[in-house]
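In: The sequence and its predicted three-dimensional model are supplied below.
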Amino acid sequence: MTTHSSSKLTFFFPDYTDPIEIAYLDTGISAGFPSPTEDFTEQRLSLDKLLIKNKQSTFFARVSGQSMIDAGLNDNDLLVIDRSIPPSDNRIAVCFLDGEFTVKRLKVEKDGVWLQPANPKYHPIKINEENHFVIWGIVTNVIKRL
């Protein structure tokens, strides 16, 4: 896996040369009362196949900061980002804004595009003609470490 860093995000590009399949319990794991073990069925699961729909356009980035905590994106979480998904209102996107990478929710309104944080301590950013702005991709999944 190769990497590239910016001050806000660290990017990782997937290595598909040796996909790994791990055991997967298809019955679900109870978060309430324990379930009987006789229903146990084991299959094989590839996280590449589950999390990545478009191999050539997918990359990963590690979150740095707290601006998206109310959307479930915390500092050090790993994002799965797909560049082939068209940006649209209410999607969470990785954007390049005035020389820095950021992850925010897109708000498309009549008066323009806003980058909306998911933390009340941060202010929305209105994109204007003076901004150097590029949407790099849409976040499809988040991988957390407990």
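Out: Received the coordinates, thanks. It should be emphasised that the depicted structure is a prediction, and the values quoted were computed from it without experimental measurement.
In: For the rest of this, base every contact and every neighbour count on C-alpha atoms.
Out: Fine.
In: quick one, strands of this protein?
Out: For the chain, the strands defined by DSSP state E occupy 2-5, 10-13, 21-25, 42-46, 58-62, 78-82, 92-97, 100-109, 112-116, 125-126, 133-143.
In: which other helices and strands contact the first one?
Out: Read that as strand 2-5. In this structure, strand 2-5 packs against strand 10-13, with contacts taken as 3 or more C-alpha pairs under 8 Å, 6 or more residues apart in numbering; DSSP states H and E.
In: let's bring in a second one:
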Amino acid sequence: MKRPSATFFLAVTGDSMERLSIQEGDTLVVDRSIEPRPGHIIVDMVDGEITVKRYELRGDVACLCSGNSRYAPIPLVDMECQVVGVGAISP
């Protein structure tokens, strides 16, 4: 753990990231000090709800994308989104 004071653990619930090998019950190690870049798995708060998604740019639009085709990408347009941190999987 590189930055203990900026790091926390988050238990995963739900199936939105299963195709990216993030399963319900996994623990994410989340670092609040990392600036998210496209392709990073991020923990974010969207409209008051904590989510775990892959951060992507689609054209000029930032999107939160799941690892499950049942969930559509969430374009970050006209919504409140706060990145909590960048995650790594810990089995």
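Out: All right, it came through fine. Keep in mind the model is a prediction, meaning the values are calculated, not measured.
In: what's the neighbour count on Gly14 of the second structure?
Out: Applying other C-alpha atoms under 10 Å, we find 12 residues neighbouring Gly14 of the second structure.
In: Residue in the first structure paired with it?
Out: In the first structure, the residue paired with Gly14 of the second structure is Gly65, using TM-score structural alignment.
In: If you tally nearby residues, what's the number for the nearest residue to its match once chain neighbours are set aside?
Out: Closest residue to Gly65 of the first structure apart from its sequence neighbours, by C-alpha to C-alpha, 6 or more residues apart in numbering: Asp75 at 5.1 Å. Using other C-alpha under 10 Å, Asp75 of the first structure has 16 neighbouring residues.
In: show me the contacts for the aligned partner of Asp75 of the first structure in the second structure.
Out: By TM-score structural alignment, Asp75 of the first structure lines up with Glu24 in the second structure. Residues near Glu24 of the second structure by C-alpha atoms under 8 Å, 6 or more residues apart in numbering: 11-15, 18.
In: Give me the distance between Asp44 of the second structure and Gly67 of the second structure.
Out: 15 Å (C-alpha to C-alpha, to the nearest Å).
In: Relative to Ile52 of the first structure, which of the strands of the first structure is closest?
Out: Closest to Ile52 of the first structure of the strands of the first structure, according to C-alpha to C-alpha: strand 58-62, at 6.8 Å.
In: List of residues touching the closest one?
Out: By C-alpha under 8 Å, 6+ apart, the list of residues contacting strand 58-62 of the first structure from outside reads 9-14, 52, 75-84.
In: May I see the PyMOL selection of the buried members of those?
Out: Buried residues within the contacts of strand 58-62 of the first structure, by 16 or more other C-alpha atoms under 10 Å, are selected in PyMOL with:
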select buried, resi 9+10+11+12+14+52+75+76+77+78+79+80+81+82+83
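In: Please tell me how far the residue nearest to the spatial centre of the first structure sits from Asp48 of the first structure.
Out: Computing the C-alpha centroid of the first structure and ranking residues by C-alpha atoms, centre = their mean puts Leu79 first, at 3.1 Å. Distance of Leu79 of the first structure to Asp48 of the first structure, given as C-alpha to C-alpha: 13 Å.
In: Which among the contacts of Glu24 of the second structure count as buried?
Out: For these, buried by 16+ other C-alpha under 10 Å: 12, 15.
In: Widest-spaced pair of the contacts of Glu24 of the second structure?
Out: Ala11 and Glu18 (13.9 Å).
In: which residues does whichever residue in the first structure pairs up with Val46 of the second structure contact?
Out: Using TM-score structural alignment, the equivalent of Val46 of the second structure in the first structure is Leu97. If you count contacts by C-alpha under 8 Å, 6+ apart, Leu97 of the first structure has them with 131-134.
In: Before I go, just wanted to say thanks for your time.
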